[in-house]
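Student: Here's my sequence, what's the structure:
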Amino acid sequence: MTDSQSPPYPAEVFDVLESLLDEPTHVLDVGAGDGALARPLIARGRIARIDAVDTSAELIAAGRELPGGCRPDLHWIVGAVDRVPLDGPYSLVTAGSRLYWLPWKRTMARLAEVLSAQGFVAIVEHGYRRALQPIAEELVARGLFRKTGEHRTMPTPYAVDGTQPVDVVATVVWGRPIIRA
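Tutor: Sure thing, here's the model as predicted:
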């Protein structure tokens, strides 16, 4: 299953992410999958470069084939974010539900290394009007993330193949990683 088989992110998510941008407008998308966040975000034209990192070569290959996947300002990187070479600093780091499966302590330490002084990590969770996995809250509880803002989108109707529409909601939580020894 590719990310594109999941409901799309509400447009409001991209407005929030763009509001967090600072110079340089370089973005790192962690656990990018097929680029469900990266492709629409770079298409809006406000970002100079997105580095989309995922451990799945298959999902990245699928993302390259999807609309906007072969843009020259979208760089795909196969590997673990805590180990691959990265070209920071990034003014924004985005991460979705795949963040749940990463080694949190090492990942947050790496994000702190590559984040610009004024940059933010934005954790974006979305799904059908249900309780979302509170990844950001768990990172805060473990002392790995300092939350500075949160935005929950309005429900957005989404239907697959003529089925009854369901509401999709998203939550964007942003802040800074905390380095722990």
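Student: all contacts plus neighbour counts: C-alpha atoms, from now on.
Tutor: OK.
Student: From Thr148, how far off is the residue of the chain most remote from its centre?
Tutor: The C-alpha centroid of the chain is most remote from Gly162, which lies 28.4 Å away (C-alpha atoms, centre = their mean). As judged by C-alpha to C-alpha, to the nearest Å, Gly162 and Thr148 stand 39 Å apart.
Student: Next, the second sequence, to be compared with the first:
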Amino acid sequence: MVKKPEHLASANACAFQERSVVAAYRYRPPYPAETFAILADLVRGEPRTILDAGCGTGNIARRLVGHAERVDAVALSLSMIEEGKQLPEGDHPRLCWLHGRVEDVVLKPPYALITAGESIHWMDWQIVLPRFRALLRPGSFLAIIEQNISPSPWELLGEIVSRYRADGGYQPFDMVKAREQHCLLRLVGERKTAPIPFTQTIDECIESYHSRSGFSRERLGPTRAEAFTREAGAYLQQRSPDGMVSFQVSGVIQWGIPGTC
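Tutor: Okay, the predicted model is just below:
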């Protein structure tokens, strides 16, 4: 298996344990509801148990509890779990929050489906992919979920992004390219949801950047964080005089057998 890019190293993943990142996470665009209908259809066999790996605040796990007998939601960040428990369905009796690294946390297989969102970027692929294969019931899948956001956060602010980001020159993660080059999974199927509109205030939009590893307030420091907020706000105000920023958001789901080509 090919080594993953350096900008996806665990040092950058640690940002998601920072309080400011957790607080800002709610301002990211949501997954379209169609995403969860697709995932529910991918559950194979009984019992209908799902593992959501690298769950964050449970944006996937919390929406799947109505389709499963149990959802195990694993996050490295205890702050993310604490936040997720306060959100809708966060205290659902079929949702089991687990604190630890998905590479070695104690789990209760077999699973009828394993899901992973953007968090799969940060995992140790050489450990988790063989583990996922062992955790899955025969005939079940790993589903990787991404968002297509238009305009993308990396384009919306132009060159402001590259001047301020603090994560060593991170490039947007290309799931298709990674799947082919790093053997993330043997693809069985892929679907893209219909786009949904998503609108937020300029302040909310800027706050969503602070939920990303390269823009955490802890990493930028108070002076640069304030300068980024001020410059990004002025730029967006010129583009959106009404104070609102609009996006189109689609979900992209790829599923297959993990760690094989």
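Student: Looks to me like the residue farthest from the centre of structure 1 is in a helix.
Tutor: No: per DSSP: H, G, I helix; E, B strand; the rest coil, Gly162 of structure 1 lies outside any helix segment and is coil.
Student: For stretch 52-72 of structure 2, measure first residue to last.
Tutor: End to end - C-alpha to C-alpha - stretch 52-72 of structure 2 spans 6 Å.
Student: wait, stretch 52-62 of structure 1
Tutor: Taking C-alpha to C-alpha, the first and last residues of stretch 52-62 of structure 1 lie 13 Å apart.
Student: what range in structure 2 does it sit on?
Tutor: On structure 2, the counterpart of stretch 52-62 of structure 1 by TM-score structural alignment is residues 73-83.
Student: For the matching stretch, what is the distance to the chain centroid?
Tutor: Centroid separation between stretch 73-83 of structure 2 and its chain, computed with C-alpha atoms, centre = their mean, to the nearest Å, is 13 Å.
Student: Count the residues that sit near Arg71 of structure 1.
Tutor: 13 (other C-alpha atoms under 10 Å).
Student: which residues of the stretch 1-150 of structure 2 fall in helices?
Tutor: 10-13, 19-24, 34-41, 61-64, 78-85, 125-135 (DSSP state H, counting those that start in this stretch).
Student: Deepest in the core, which of those is it.
Tutor: Of all these, helix 61-64 carries the top mean neighbour count, a mean of 23, counting by mean count of other C-alpha atoms under 10 Å.
Student: In terms of secondary structure, what does the longest helix along structure 2 contact?
Tutor: What stands out as the longest helix in structure 2, according to DSSP state H, is helix 217-239. On a contact count with 3 or more C-alpha pairs under 8 Å, 6 or more residues apart in numbering; DSSP states H and E, helix 217-239 of structure 2 meets helix 19-24, helix 160-164, helix 202-209.
Student: okay, and it goes to which residues in structure 1?
Tutor: Under TM-score structural alignment, helix 217-239 of structure 2 corresponds to no residues of structure 1.
Student: follow-up on the earlier one: turn the helices of the stretch 1-150 of structure 2 into CSV, columns for distance to Val252 of structure 2.
Tutor: Shown next, in CSV, are the helices of the stretch 1-150 of structure 2 (distance: least, C-alpha to C-alpha, whole Å):
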stretch, distance to Val252 of structure 2
helix 10-13, 22
helix 19-24, 23
helix 34-41, 8
helix 61-64, 16
helix 78-85, 23
helix 125-135, 20
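Student: Quick check: nearest residue in space to Ile120 of structure 2, chain neighbours excluded?
Tutor: Spatial nearest neighbour of Ile120 of structure 2, excluding adjacent residues (C-alpha to C-alpha, 6 or more residues apart in numbering): Gly54 at 7.1 Å.
Student: Check whether the one you found really touches His121, as I assumed.
Tutor: No: contact criterion C-alpha atoms under 8 Å: Gly54 of structure 2 and His121 do not qualify, at 9.9 Å.
Student: Which of the two has more residues huddled nearby?
Tutor: Under the neighbour definition other C-alpha under 10 Å, Gly54 of structure 2 and His121 were set side by side, and Gly54 has more, 26 against 21.
Student: need the contact list for that one.
Tutor: Shown in contact with Gly54 of structure 2 (C-alpha atoms under 8 Å, 6 or more residues apart in numbering): Ala73, Val74, Ala75, Leu76, Val102, Ala116, Gly117, Ser119, Ile120.
Student: State which strand of structure 1 is the longest.
Tutor: Secondary structure assigned by DSSP state E gives strand 115-128 as the longest strand of structure 1.
Student: Now do the buried residues in that strand.
Tutor: Buried residues in strand 115-128 of structure 1, counting neighbours by 16 or more other C-alpha atoms under 10 Å, are found at Leu115, Ser116, Gly119, Phe120, Val121, Ala122, Ile123, Val124, Glu125, His126, Gly127, Tyr128.
Student: What's the match for the last one in structure 2?
Tutor: Under the alignment (TM-score structural alignment), Tyr128 of structure 1 pairs with Ile149 of structure 2.
Student: Can you tell me how far its match is from Glu155 of structure 2?
Tutor: Going from Ile149 of structure 2 to Glu155 of structure 2 by C-alpha to C-alpha gives 10 Å.
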